[in-house]
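need coordinates for the following:
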Amino acid sequence: MKRYDNIILEQDNDLAVITINRPNKLNALNRETIQELHDAFEKADADPSIKVIIITGSGEKAFVAGADISEFANFSVKEGKKLAAKGQELLFDFIENLSTPVIAAINGFALGGGLELAMACHFRVASDNAKMGLPEVSLGVIPGYGGTQRLPSLVGKGRAMEMIMTAGMIDANQALAYGLVNHVTSQDELSSLCEKIASKISRNSSVAISAAIRAINANFEDGINGFEVEIHEFGTCFGTKDFVEGTTAFLEKRKADFPGK
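From the prediction side, this is the model:
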């Protein structure tokens, strides 16, 4: 397996776990880490044996405490635009549209680019010590990795406006009440809960799940009719081996063994 400097990629049967491993920097995202994350997600997504990916941070303090500000403090307008565009394409949009489901296990601070990374995942589970926020306006800038777009779609426009304008943090229970995370658990049980959810997902058709991701995401794209995408994806499922196996297993009253094709 490829060696990375800033992350750890592990596989346990049909589950891949990506850990951002910069504990001394509270797992802050720099350009090298973003590139390594892209490579790891691409590798995991291309492996048909992997059904679910979990992403988390090393240590007990932070998922990702933000972007590495020292890298872009002296950027020009042109460089700033390029930074946001490249980051969104390489990692954040890439994860959102990945065909393999991605669960963010938020094990501490998820701030700025860290919260944007968690929001790009298909859903989020947090430990009870987690704190989340987009503090960019306190630095004279705005979220640039999709935060102004994904946060309102998850928590509503008013709450997103307040979170971004105040640059404040919310705790895990507030995030749960907002709908920003799906579950809150203790730090000790975070991994096992995410693995339990991943296990439930992996029993189902990976082909159908990929189709569902495309259909759900279509609703949030300008100029795209999500209902039409759903109809197309629904119909396409009928031509898959997973559909044949799923319906046959149901009629034969047995557990489906999906080939993933």
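
going by C-alpha atoms from here, please, whenever you check contacts or count neighbours.
Noted.

distance between the strand or helix carrying residue 201 and the chain's centre?
Assessed by DSSP states H and E, residue 201 sits inside helix 187-202. Relative to the centre of its chain, helix 187-202 is centred 15 Å away, using CA atoms, centre = their mean, to the nearest Å.

one more to put side by side:
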Amino acid sequence: MTSQHTTETATAPAGGPAVPDFGDITYERRNAAAIITINRPDRYNAFRAQTVEELIKAFKLAWADRGVQAVILTGAGQKAFCTGGDVKQRAETGDYGPSESGMFEIGLLHKTIRDIPKPVIAAVNGVAIGGGHVLHVLCDLSIASSTAQFGQAGPRVGSFDAGFGSAFLARIVGEKRAREIWYLCRKYDAATAERWGLVNAVVEPDRLLDEAQEWADEIAQKSPTAIRFLKQSFNADTDHQAGLSNMAMSALDLYAVSPEGMEGAIAFAEKRAPDFASKVVGH
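Have a look, this model is predicted:
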């Protein structure tokens, strides 16, 4: 059954915070859910610094809105949920582009998804690769289209996530699976992801958002205070990984501009196999 809902896109509900004009994402309200969509389908919904900054603002908007009881995170189109950092942008400029803060605040985005006291549901509509895979892993719940694919790409393109993206992933799928995902950089179908406990449910593509909405509507019938304490309780067991994440982001800042890190981005943009071995500095 298709869920019945009302949609608000231009402004927040009466008494709620104003919705700014976003460029890389869209934000809307359906019933008691905020739907945040990464809207860069031409780049397979890869994120640049501006995208990350807008996502943080959108999550804080949903956080401040008392009418929102759950958040749905998804990607525009049918091909991609999110493919992580925009490697083409890195190849072009050596970074992830400009932002208002002057920083690439992916670590803050991860923290915001965990800290917002409302469940975040990933509606994975296509490939969730690299940093996009990390985003869905960090969400409280994940619902996948039957056409979705999952995996990591960091070691293939000169990047890594040694914080939540690896340590927290191991909590979900186990050490052996997590190491396989990172070391081999393969793609896994939705059925495999469900079998491994990486997603909660798999539905047909035309049912994805309706299914996510129905889950959000069920959450909205529960006590917001109880849900908030439950989310914080679940997070407490892994909050120490935030320290690892901060260290990993600092390391990634240095690695990304190294000859080895840039080789991955440049090779990706040039559509050739990278030659990492010749670029390694130290052992």
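
where does the TM-score land?
Once superposed, the chains reach a TM-score of 0.78 (TM-score structural alignment, normalised by the length of structure 1), with 215 aligned residues with a CA RMSD of 1.8 Å.

returning to what we had before: and the very next helix or strand once past the helix holding residue 201 of structure 1, what does it pack onto?
Later in the chain than helix 187-202 of structure 1, the nearest helix or strand by DSSP H and E is helix 206-218. Secondary-structure packing of helix 206-218 of structure 1 (3 or more CA pairs under 8 Å, 6 or more residues apart in numbering; DSSP states H and E): helix 226-237.

so where in structure 2 does the helix it packs on end up aligned?
On structure 2, no counterpart of helix 226-237 of structure 1 exists by TM-score structural alignment.

quick one on the thing from earlier: comparing the helix holding residue 201 of structure 1 with structure 2, how large is the average distance?
Superposed on structure 2, helix 187-202 of structure 1 shows a mean distance of 0.7 Å to its aligned residues (mean CA distance after the TM-score superposition for structure 1).

which bit of structure 2 covers that helix?
Using TM-score structural alignment, the residues of structure 2 aligned to helix 187-202 of structure 1 are 205-220.

now stretch 148-162 of structure 1
Aligning stretch 148-162 of structure 1 against structure 2 (TM-score structural alignment) gives residues 166-180.

list the buried ones in the matching stretch?
166, 167, 168, 169, 170, 173, 178, 179 (16 or more other CA atoms under 10 Å).

which residues touch the residue nearest to the spatial centre of structure 1?
Residue closest to the mean C-alpha point of structure 1, counted by CA atoms, centre = their mean, is residue 121 at 1.4 Å. Contact analysis of residue 121 of structure 1 by CA atoms under 8 Å, 6 or more residues apart in numbering lists 95, 96, 101, 102, 103, 104.

counterpart of the last one in structure 2?
Using TM-score structural alignment as the criterion, the counterpart of residue 104 of structure 1 in structure 2 is residue 122.

quick one: the helices in structure 1, in order.
All helices of structure 1, identified by DSSP state H, fall at 31-46, 77-87, 93-96, 113-120, 147-155, 157-166, 172-178, 187-202, 206-218, 226-237, 241-251.

of those, which is nearest residue 6 of structure 1?
Closest to residue 6 of structure 1 of the helices of structure 1 is helix 31-46 (CA to CA; 5.7 Å).

and the closest one, what does it pack onto?
Packing partners of helix 31-46 of structure 1 (3+ CA pairs under 8 Å, 6+ apart): strand 7-12, strand 15-20.

same thing but at 10 Å, please
Packed against helix 31-46 of structure 1 by the contact rule (3 or more CA pairs under 10 Å, 6 or more residues apart in numbering; DSSP states H and E) you find strand 7-12, strand 15-20, strand 52-57, helix 77-87, helix 93-96.

mean deviation of that helix from structure 2?
Aligned to structure 2 and superposed, helix 31-46 of structure 1 gives a mean residue distance of 0.3 Å (mean CA distance after the TM-score superposition for structure 1).

and that helix, how far from the chain's centre?
Helix 31-46 of structure 1 sits 13 Å away from the centroid of its parent chain (CA atoms, centre = their mean).

tell me the angle that helix makes with helix 77-87.
Put simply, helix 31-46 of structure 1 runs at 20 degrees to helix 77-87, going by axes from the mean of the first three to the mean of the last three CA atoms, to 10 degrees.

which residue range of structure 2 does helix 31-46 of structure 1 align onto?
Residue span in structure 2 matched to helix 31-46 of structure 1, by TM-score structural alignment: 49-64.

ok so, going back, can you get me a residue count around the match of residue 104 of structure 1?
28 (other CA atoms under 10 Å).
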